[in-house]
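Chemist: here is a sequence with its predicted model. Questions after.
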Amino acid sequence: MKRYWRGLIGPGALALAFSAGLAQAAVDNVAQRVEQLLAQMTLEEKVGQLNQLSGKEFTGPATDKVRSMEAEIRSGHVGSMLNIKGVADTRRLQALALQSRLRIPLLFGLDVIHGYQTVFPVPLGESASWDLEAIEESARIAAREAAASGIHWTFAPMVDVGRDPRWGRVMEGAGEDSYLGARIAEARVRGFQGARLGGVESVMATAKHFAGYGASVAGRDYNAVDMSDQQLHETYLPPFKAALDAGAATFMNAFNTLNGIPATGHAGLQRDILKGAWGFKGFVVSDWGSVREMVVHGYADDLADAAAKALNAGSDMDMESNAFSSSLVAQVRAGKVALAQVDDAVRRVLTKKFELGLFDDPYRFSSAAREQAALSDPRHAQAARRVAAKSIVLLKNEGGALPLRRGLRSIAVVGPLADARRDLEGGWIVKSNADKMASLVDAVREAAGPGTRVSYAPGCDVACRGANGFEAALRAARDADTVVLAVGESWDMSGEAKSRADIKLPGRQDELFAALRAIGKTPVVVVMAGRPLIFERLAEEAPAILYAWFPGSEGGRAVADVLFGDVTPSAKLPMTFPRNMGQVPISYQQYETGRPVRDVNNIVYKSAYIDSPNTPRYAFGHGLSYTSFGYRDLRLSSNSMRADGKITLSFTLANTGKRAGAEVAQLYLRDPVASVVRPVKELKGFQRIALQPGEQRQVSFTIDRETLSFFDRKLAWTAEPGKFELMVGSASDDIRLRQTIELAP
């Protein structure tokens, strides 16, 4: 086999001549190969492996900056590039790296967040499916397309728990619950990485942002985070631990400060927890410029001080700050950074390059034939349509307004997102195919058939600052048997740096709904967005509401599939939907107060608002169906258990309606008395079960010590003896069955 990496043979150097004649037995062990290479490297070359640069400039003319970056790559002073994609460009830059003294290949990283060319629903939307197999499939397809195009590494999944919908990056995560988030983190890591690193249809995953980023003050991106250690360990760290246990190759630290310390320079997070207590063997990459930003935070004197503090705290690779490349050698020589710390970081990076097989063939991920096959595979679009349909939440359906029946004389599809294409994709798109996509009105025309006239008028754009277009929308609606109104956000209203102080429907969109009502046309509503929105008028007055999120490149057809009943909706909310801004942040997993509201008619001196209910508009786990499900016959294998024991909870789930459908049965727990006050309800399990009409099935959950455990005041993971309430239901506010068990002393 041809070997692309060779070492140097010289006085005092370890002979490492990789050639066809060298016995493979000498280099089979990755750790040995890493140590052999590390022994050959100068300090400058070691620091180069910790330096990641953006390659966006390489897509343009050959400027002085591009020529300077090329020289850095040839000198071995760049370990990784991001924002480079495609076989031609990745091969060209890899060839530059192979001109360096030690011929160490580059890692190519990219934000492949919810698809490469095939765009799946945004991660928050996918999470609404509660379908771990579908979520894993989505990541696997994204990995296949990206890896064939020369990408080794994706900066996903984002596993931050998000409970404030003002924060735009809730779009990128799995919602408000740490248990659901942990299971989705595992699924996405498995999907991206496959059975092992090194498969040419897999990419390295990155668990981000470590840690606490989702709790930024006031829901404002990049803002400070201040929380107790109890809350950090109980709520925000579990999805990261799950990602690590699933094999996540890398972690990315966060932009925020955590209790006054920037996450990039937080040794408690990176060295004590991640690399210490958890035993993480991969490497940590900074977020974009976050090493440099420690100076702005007021935590570091200058770039050199920031470089030393980041490396000492456990940040292994510097993304786009140029802090390590400009300062780290001098900091080591000045005694401010131990060489052993640098070696540890380099060892972690080199290990991943060996595991990916890049030293054996640096071009193995850049295959024109595989790229063409992956990017033209029709199965990928089919999967995107299936996943999108599973992600669409039926929030409301009064009087059987949905599904729409075929054979209608006419349908009007109106609203600012009725003919949207690019907006269907959401943010973080690698290769947008918006021109080739079917919009909602296109898809309704396809689904309705030639006998139904489908008219369209936008009414206004997404910002909807004026009502000049309302009349055209009203004309289209007047003559229609049914009206579908598509409202929500544009793709660039959610995502990074897209925090919103007001998360109501933009502009006058709800006035368009009111105008349709005024002419006697109450529409079925489709909402597209990257976060929970507030839409009280629609929630009160619309007969049916589908929440489609940003559903991806096949999203228009997926929405039509649900509208016409070709797919029975089964999605459940991964985040609580507030009634108004005053309730934000809001989560079902609240803690009991000393003055809870037991009676909504008696809120005096209670923990309540005088101008709003405490309850959300739509609760965590909520989602309706075109069929109905019955829960009955709850049984326990025992009412008590010892610490090393188990209890099986089982019940019968039946499809009591007339359509096939899938139900997400949810298991919740309450620990009513503990040494640390526990939430009033915690998700502890779920199962997604498909049933035919009239079909029933026994569903079981296992309760063990782990299920009952929590972090006590000393942050010890423990289960305390006592009584626990088990709750099974269709949503966090729709509990159908309850039973109490006891953990014996």
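Modeler: That came in fine, so what should we check first? Computed from a predicted structure; not experimentally measured.
Chemist: from now on I want contacts and neighbour counts done on CA atoms only, so please keep to that.
Modeler: Fine.
Chemist: so which helix or strand takes in residue 374?
Modeler: helix 368-375 (DSSP states H and E).
Chemist: can you give me the buried ones in that helix?
Modeler: 370-371, 374-375 (16 or more other CA atoms under 10 Å).
Chemist: one more to weigh against that first structure:
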Amino acid sequence: MTPDYRTPGLPPKARTADLLPRLSLEEKVGLMFHTVIESGANGTLVETAGALSKSPTSTVVLDKRMNHFNVHGLGTPREAARWANALQSLALQTEHAIPVTISTDPRHAFTENAGASFAARGFSQWPEPLGLAALDDADILEHARIARAEYLAVGIRLALHPQVDIASDPRWGRQFQTFGADAERTTRAMLTYLRGFQGDELGPTSVACVTKHFPGAGPQRDGEDAHFPYGREQVYPGGRFDLHLAPFRAAIAAGTAGLMPYYGMPVGLELDGEPVEEVGFAFNRRIITRLLRESLGFDGVVVTDWELIHDNVAQGQVLPAKAWGVEHLSPAERMLKVLDAGCDQFGGEECTDLLLDLVRTDRVPVERIDESAFRLLELKFRLGLFDDPFVDEEAAAEIVGSAAHEEAGFHAQASSVTVLTDDGLLPLAPRAGQRVYVEGMSERSAEAWGTVVPRPEDADVAIVRLPAPYDPRDDLLFESLFHQGSLDYRPGLVSRLRSIAATTPLIVDANLERPAILTPLIEFAQTVVGTCGVSDDALVAALSGRIPPRGRLPFEIPRSMDAVERSPEDVPNSTSDPLFPAGYRLERPAR
């Protein structure tokens, strides 16, 4: 007789209730770990420890009974589908053939950062979330639906996004994946995004979303990111905790499948007149159980951010465990505190033996394991993974990065360009005999305007694409990938650009992965635009007017670093006398 959990027509809760008592302790514990995995050449499984993965694939699946994996590098769409199928086939060899849930950080834009996101390789390429936020909700919905189709085609069923933190401190290096600094705009964008990925309700054609980082990761002290020990503190000098919480309230009401707390530890925070313990949010019972579970009524999956229990050692560098406020605790004690806080799953960890020992020595009751295992299993049933976890390699090759998807992403890129100033250079139409000088972009793309010349003084117009300013750092693992520190351009660069503008009309494109200080540039550049995830060809399409640029700033542009340093970290768009306000675009460029 077919057991209830193998009967597709039954409700997910009933199937989960039937399966859970059948599982061994090892299987239940395996559900509660969610770590990095890598694919091999030609879509094969990797049977050695990889650059970032800690164990061979068969070890984590067959020995540790794990079945939630955050995939990093992928091959072609066909190879990605082949790898997903191989992974699911391996999972079929376990006692109850629990299918794998494959997750990913965003991988449809430009930023390659193994700690946060991946550039689109094979997938259609779109603006970063900040760039999407510069557009209309219809553009966000189109992106989400296409990204969902491409994820489904290669077997990715869990999106470790959207990131709905309010980018309240302009210095914060993680804000490129947010929807900006406006809470209302962020909430609208998030609701559209969730609808595009999950559909009206979670089901076999959904990609489940883990909305992050609860209860809002934007107010980092001095704008430093909580990946690193110097950025562990979140502060609320303006008393705006509820503002940062608002998008998560809406996400819960809209049915987000999961939530992820951030690494940060709140400092000086009081809720309902009660001081909140100064420990990282995933260790914080006041935040996870009392606020999220009890007050907000969230009963979905809570997965911690990565590596709270053990240090991460890879590529010759170390990143200390993000056990902020509990650094003095042992790994076992940290694990106990995460469980007591109310989290379901340990992100970036595979220390199943540690949790098994805690249960077997009666430090963690089996009932606590069952509570989280139920949520994790039910989500698999809701996604239809127990009924058919496999994908079609041929379909993946046709769907992922298709011409139609690429064209939609290209159009969004060009449309997201935000014109800030223009002294009559736009639209810059192609013209016979026109000579152009470029920096920071390919000459091939620039040839659409005319002949590319090597010296600005020989050109009719100069176009310079500037990377975002930041202070280079490279001591800790991943640190070089997070652009933090000063928002000022180096004085030598500003001086050189000024000399170009003195001889040649100058267009500057500023990468706005953070709100760069543009004050010196607008003094001499004839045109300044801002972008966040726009290819060279898409920039040409926008500046030439072929695809009209219509982006709006997702945050204000401060006038100076002094103004940034004097503004409270938790109050968005609060610098004095900003150069450009949030939502700005030049509506009618001068002609």
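Modeler: Okay, I see it. Nothing here was measured: the structure is a model prediction, and the numbers come from that model.
Chemist: need the TM-score from the superposition.
Modeler: The TM-score (TM-score structural alignment, normalised by the length of structure 2) is 0.83; 537 aligned residues with a CA RMSD of 3.1 Å.
Chemist: from the chain's centre, how far out does the helix holding residue 374 of structure 1 sit?
Modeler: Centroid separation for helix 368-375 of structure 1 versus its chain: 26 Å, with CA atoms, centre = their mean, to the nearest Å.
Chemist: now do stretch 515-528 of structure 1
Modeler: With CA atoms, centre = their mean, you get 32 Å for stretch 515-528 of structure 1.
Chemist: and the end-to-end length of it?
Modeler: The first and last residues of stretch 515-528 of structure 1 sit 20 Å apart, counting by CA to CA, to the nearest Å.
Chemist: same deal with stretch 106-120 of structure 2?
Modeler: 9 Å.
Chemist: then stretch 569-585 of structure 2?
Modeler: End-to-end distance (CA to CA), stretch 569-585 of structure 2: 25 Å.
Chemist: swap in stretch 11-28 of structure 2?
Modeler: End-to-end for stretch 11-28 of structure 2, by CA to CA: 21 Å.
Chemist: so it matches what in structure 1?
Modeler: Using TM-score structural alignment, stretch 11-28 of structure 2 lines up with residues 29-46 of structure 1.
Chemist: just give me how far that stretch sits from the chain centre.
Modeler: Chain-centre distance of stretch 29-46 of structure 1: 35 Å, with CA atoms, centre = their mean.
Chemist: list the buried residues of that stretch.
Modeler: 33-34, 36-38, 40-41, 43, 45-46.
Chemist: ok, which pair from those residues is furthest apart?
Modeler: Greatest spatial distance in these: 33 and 43, 18.2 Å, computed using CA to CA.
Chemist: list the residues that contact the residue most central in space within structure 1.
Modeler: Geometric centre of structure 1, nearest residue: residue 173, 3.1 Å, by CA atoms, centre = their mean. Contacts of residue 173 of structure 1 were listed using CA atoms under 8 Å, 6 or more residues apart in numbering, and they are 123-124, 157-162, 181.
Chemist: and which of those is nearest to residue 101 of structure 1?
Modeler: Closest approach between these and residue 101 of structure 1, by CA to CA: residue 157, at 34.7 Å.
Chemist: aligned to that closest one, what sits in structure 2?
Modeler: Matched by TM-score structural alignment, residue 157 of structure 1 corresponds to residue 162 in structure 2.
Chemist: aligned partner of the residue nearest to the centre of structure 1 in structure 2?
Modeler: Looks like residue 173 of structure 1 aligns to residue 178 there (TM-score structural alignment).
Chemist: also residue 331 of structure 1?
Modeler: Checking with TM-score structural alignment, residue 331 of structure 1 has residue 358 as its match.
Chemist: does its match sit in a helix, a strand or a coil?
Modeler: helix (DSSP: H, G, I helix; E, B strand; the rest coil).
Chemist: pretty sure residue 557 of structure 2 sits against residue 516.
Modeler: Yes: proximity of residue 557 of structure 2 to residue 516 meets the contact threshold set by CA atoms under 8 Å, at 6.8 Å.
Chemist: still on that earlier bit, in helices only, show me the buried residues of stretch 29-46 of structure 1.
Modeler: In helices, defined here by DSSP state H, the members of those are 33-34, 36-38, 40, 43, 45-46.
Chemist: let me know the closest of these to residue 566 of structure 1.
Modeler: residue 34 (54.5 Å).
Chemist: contacting residues around the closest one?
Modeler: Counting by CA under 8 Å, 6+ apart, residue 34 of structure 1 has contacts 347, 350-351, 354.
Chemist: now residue 737 of structure 1: closest residue in space, sequence neighbours ignored.
Modeler: Spatial nearest neighbour of residue 737 of structure 1, chain neighbours left out: residue 728 (5.1 Å); criterion: CA to CA, 6 or more residues apart in numbering.
Chemist: count the residues that sit near the one you found.
Modeler: Residue 728 of structure 1 has 26 neighbouring residues, counting by other CA atoms under 10 Å.
Chemist: with residue 9 of structure 2 instead?
Modeler: 9.
Chemist: over to residue 63 of structure 1?
Modeler: 11.
Chemist: quick one: what's aligned to it in structure 2?
Modeler: Using TM-score structural alignment, the partner of residue 63 of structure 1 in structure 2 is residue 48.
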